[in-house]
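S.K.: my questions concern the predicted model and sequence given below.
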Amino acid sequence: MLIRKFLFVLLVFSLLSCKPNFKTTSHSPKENLISQIKYLINDPVLANAQIGIFIESISDNSVLFKQDEYKLFVPASNQKLYTTAVALEKLGADYKYETRFFTTGEIQDSSLNGDLFVVGRGDPSISGRFKEKDILAHFKDWADSLKAKGINTINGALIGNDTFFKGHKLGYGWNWDDEPYWYSAQIGALSFNENCIDLEITPGEKEGELIKVKTNPITDYVIIENNAITAAKDSLSTLSIGRARGKNRIEIKGRLPFASSLEKKSITIEKPALWFLDTFIKVLNEQGIEVKNGYKLNTARVDFETNKKALFTHFSPEMSELVKVVNKGSHNFYAEQVFKTLGAEIKKKGTAKESSKVIMDWLNSNAVTDAHAIIVDGSGLSRMNLVSPYSTATLLKEMYHSENFEPFYYSLPIAGVDGTLKRRMKNSVAQNVVRAKTGYVRYMRSLSGYTKDRSGNDYLFVIMLNYYSVPTAYVNKLQDKIAILLTEFNPQKN
């Protein structure tokens, strides 16, 4: 069985080496390109797959190739193109998230005689990502801001409000068994460290000892149940890390070989707004600010800020920076936070349903009907999303002509250079030329973006495969080969 699998993998890689190698005829360059693409996608091993493609020259608006462009496909993380494009168009590249601080009391003799309120509005960046990996940096900065106002004691409680977003903390159609893992973090208007706790795992000092686990931050909000054993140096790792459903109890099992290198994992948090407050109040205490009455979460949704005095407001990086996190690294949590923000800001209701309407309204205004796109989340983790190659191509074309094209374009991974394309199309003409968004959930693979041909003409392309049974590496090579063909294309060649 292993030999057969090895021979199959060897076969598919030999069929799809990175550099295209086709015999061409005396037909026109466009006809040759079409013939080469058809040769690739008509491979018998893809007979059971659904393949949708749309390739257009933006320079002259001519369609070079299309197949099943109006059929619906599961886009996977190509969904992030929709989220980021509409966020740039509707919120603006200079949009910043606000985290607002209020009080009902007065400051007297270094004491705040009242409660401290923190109102979240969906900022995904309250972490170490923009703070040199110091995940507590924002909380320390806020402690400094309170001290600057003469506050060393809070004679009240720390009260959080996360009602800017409404509805479920997970996306519609997400898999329950993904819940512990960073790519399935809960969504929330008051979020910290991308709603995950970071683990550093190393073997014990000798065989038979429990492995060592460090958390960042150090916290008692999460319980670590470590039952994993240090195994022999030449053994295989059977390490398993999960989280009990609905609980902040992380379960570590299995065996980790002695002398294994450091492993870093991020595990999701249950009730992330409380995690935010729990960590913040501890940092306040460490920074010399005593909070007398602990913390709690306020669920009031109407006029929460009324009759309160503003203390200060924290601003996130601009949307033009946040969409880079979404697209280059294909970051689901950032995508979902931005997605929910669309509904909260544009429709004044931060639900997935209203956020979907914002995207569909934009698509409708650009001649994409409801028949060509069904949007249920912002990241593409749900298999309930359905889009057509035509709708994605229309999005790419509209963004190309938009004033927000630059931040959108620069958010996309660069072939052979960075993001999810860092290891693809290396040492080919497409390296550093193709900019495109990948998408993957099991048996679904997408690649959509832009490239230039040898004459400097601009193209958009959408390549979607669903329900294939070959290894995903095979599909990657096929998509790469089409992108390389397009980048090598010379429409003037006789």
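M.R.: Cool, the structure landed. Model, not experiment: these values are computed from the prediction. Numbering: from 1, shown residues only.
S.K.: please count neighbours and contacts with C-alpha atoms only from this point.
M.R.: Will do.
S.K.: which residues in the stretch 301-450 of the chain form strands?
M.R.: Assigned by DSSP state E, counting those that start in this stretch, the stretch 301-450 of the chain shows strands spanning 309-315, 373-374, 386-387, 435-441, 444-452.
S.K.: presented hereafter is structure B, for comparison with structure A:
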Amino acid sequence: MNKTTVIFLLSVILIGCSATRERKLNKSIDNIINSGNFENQFTGCIIINPATQDTLFQYNSEKYFLPASNTKIFTLYTALQLLPEQIPSLKYISKNDTLYVQGTGDPSSLHPILKDSTVVHFLAKSKNIALHLTNFVEEDFGPGWSWEDYDQYYAPARSPLPLYGNITSISKLDTLRVTPSSFRDSIVFSVSGKKRELHQNIFYFDPSRKDTLEVPFIINNKVTKMFLEKALDREIGLIAEMPSGPKDILYGIPSDSLYKRMMHESDNFIAEQLLILSSSSLSDTLNGKIARDHILANQLSSLRQPPRWVDGSGLSRYNLFTPESMVVVLQKMFADLSKDRLFRLFPAGGENGTLSDWFKGNPEPYIYAKSGSMGNTYCLSGYLLTNSGKTLIFSFMNNHHRQPSANLKKEMTTIFEMMRDTY
């Protein structure tokens, strides 16, 4: 038997062993999903190898699921496609002695964490400022959002020129501290079941509270004008439309700083504003639907199961996506971005963000993914690194479960570790 024949036979044997091992793995995963903690709910899953385009496992991957914050994967892709390396913070025209400005939806200005002062420093150079805010053609809250979340930190209203993250921060140790300070006289000390009046910027704070209370404030043109005037220590005007002519753009912080916070902390406000920001690159009209429609009609026109996609954050229960569509978008980002940059944007299992307590590596992270959680829903989609050095792409979506999500995460960990150790 010559050398070539021996090599051929060994290859056939190895391929056969690999195929047998993969069949056993698929059967094991199928058994897990069809019993135990997954039995009385709806589950969809797909795992692919982007290098070979092989589908390694799939289960209901073409079915539609409520994605929760997995929606932010589509928002991230949209922003990566439409926004530059630095965030466009303002559009402006300077005529005669007046600076005419309009917002782009940039959420970073005076944000309590991002602390960007680019807009304020820029405006401070001009004596006469005319502010245009009527280019925002969007509801304050997304369709399908829960109305009772109006006073919850995770559901600030959307706006054309956000300031302070559209959040009031209240704390009291030695003295009362309120940001923005304009609301200092609007704090009521009370042990109340609500944090703010539904239709007024009246806030309720328990004086025995030791941590900081974060409450969305009602935002409108009058409030935006008030905040800017206080920050600039001068009056500014509101105008119904911008002057004709080309607009210049003021650029702010690096875009990746917004993307990372959105993905790591599952920041709903930044997600919503990123879609509005993305629309500003296509039109002077600020509306997240413009960006969503553009991406679906162009970069994602080949999706086999087009989503019902109504917001940027996933707060809405109207959203519907399939695991297969999630994997398509993840694969596109994997092809477009360096692995280092891409994995920095996603939480690492066992290390940071929403995955800090789950899917731990041994010792290095092997899961880089975005979770999506809301009542009776837990989804996880992203990248899995195998022991042999391969990168797999997966989407695992769970809807209508009545048990603690921790039970599902334990079962999912078993599946992910089997994939990691087999491929």
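M.R.: That came through fine. Remember, predicted model here, so these are calculated numbers, not experimental data.
S.K.: CSV for the strands of the stretch 301-450 of the first structure, including mean neighbour count?
M.R.: What follows is those, written out as CSV (neighbours: other Cα atoms under 10 Å):
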stretch, mean neighbour count
strand 309-315, 14
strand 373-374, 22
strand 386-387, 22
strand 435-441, 25
strand 444-452, 25
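S.K.: tell me which of these sits nearest to residue 322 of the first structure.
M.R.: strand 309-315 (12.5 Å; Cα to Cα).
S.K.: which other helices and strands does the closest one contact?
M.R.: Other elements packing on strand 309-315 of the first structure under the criterion 3 or more Cα pairs under 8 Å, 6 or more residues apart in numbering; DSSP states H and E are strand 98-103.
S.K.: now the helices for the stretch 201-350 of the second structure?
M.R.: For the stretch 201-350 of the second structure, applying DSSP state H, counting those that start in this stretch gives helices covering 221-232, 255-265, 268-280, 288-297, 323-336, 339-345.
S.K.: in the first structure, what residues pair with the fifth one?
M.R.: What that stands for is helix 323-336 of the second structure. Under TM-score structural alignment, the counterpart of helix 323-336 of the second structure in the first structure spans residues 389-402.
S.K.: that older thread, which one, of the helices of the stretch 201-350 of the second structure, ends up nearest to residue 167 of the second structure?
M.R.: Taking those one by one with Cα to Cα, helix 268-280 is closest: 9.8 Å.
S.K.: okay, that closest one sits on what stretch of the first structure?
M.R.: Counting by TM-score structural alignment, helix 268-280 of the second structure corresponds to 332-344 in the first structure.
S.K.: how far off centre is that stretch?
M.R.: 10 Å (Cα atoms, centre = their mean, to the nearest Å).
S.K.: and the strands in the stretch 1-150 of the first structure?
M.R.: Using DSSP E, counting those that start in this stretch, the strands of the stretch 1-150 of the first structure run over 50-57, 62-67, 98-103, 106-108, 111-113, 116-119.
S.K.: and the third one, what does it pack against?
M.R.: With contacts taken as 3+ Cα pairs under 8 Å, 6+ apart, strand 98-103 of the first structure sits against strand 116-119, strand 309-315.
S.K.: how about 10 Å then?
M.R.: strand 116-119, strand 158-161, strand 309-315 (3 or more Cα pairs under 10 Å, 6 or more residues apart in numbering; DSSP states H and E).
S.K.: average distance between that strand and the second structure?
M.R.: Here the mean offset of strand 98-103 of the first structure against the second structure after fitting is 4.1 Å, by mean Cα distance after the TM-score superposition for the first structure.
S.K.: tell me the buried residues in that strand?
M.R.: The neighbour-count check on strand 98-103 of the first structure (16 or more other Cα atoms under 10 Å) flags 99, 100, 101, 102, 103 as buried.
S.K.: next, format those residues as a markdown table and append distance to residue 154 of the first structure.
M.R.: Below are the buried residues of strand 98-103 of the first structure laid out as a markdown table (distance: Cα to Cα, whole Å):
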| residue | distance to residue 154 of the first structure |
| --- | --- |
| 99 | 19 |
| 100 | 17 |
| 101 | 13 |
| 102 | 12 |
| 103 | 10 |
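S.K.: just flag the most distant two among the residues you listed.
M.R.: Top of the distance list for the buried residues of strand 98-103 of the first structure (Cα to Cα): 99 and 103, 13.8 Å.
S.K.: name all residues that make contact with residue 121 of the second structure.
M.R.: Residues near residue 121 of the second structure by Cα atoms under 10 Å, 6 or more residues apart in numbering: 231, 232.
S.K.: could you measure from the counterpart of it in the first structure over to residue 115 of the first structure?
M.R.: Mapped onto the first structure by TM-score structural alignment, residue 121 of the second structure lines up with residue 141. Distance of residue 141 of the first structure to residue 115 of the first structure, computed by Cα to Cα, to the nearest Å: 19 Å.
S.K.: residue 224 of the first structure too?
M.R.: Counting by Cα to Cα, the separation of residue 224 of the first structure from residue 115 of the first structure is 32 Å.
S.K.: before we move on, the earlier item: any residues in contact with both of residue 99 and residue 103 of the first structure?
M.R.: Listed as contacting both residue 99 of the first structure and residue 103 by Cα under 10 Å, 6+ apart are residue 118.
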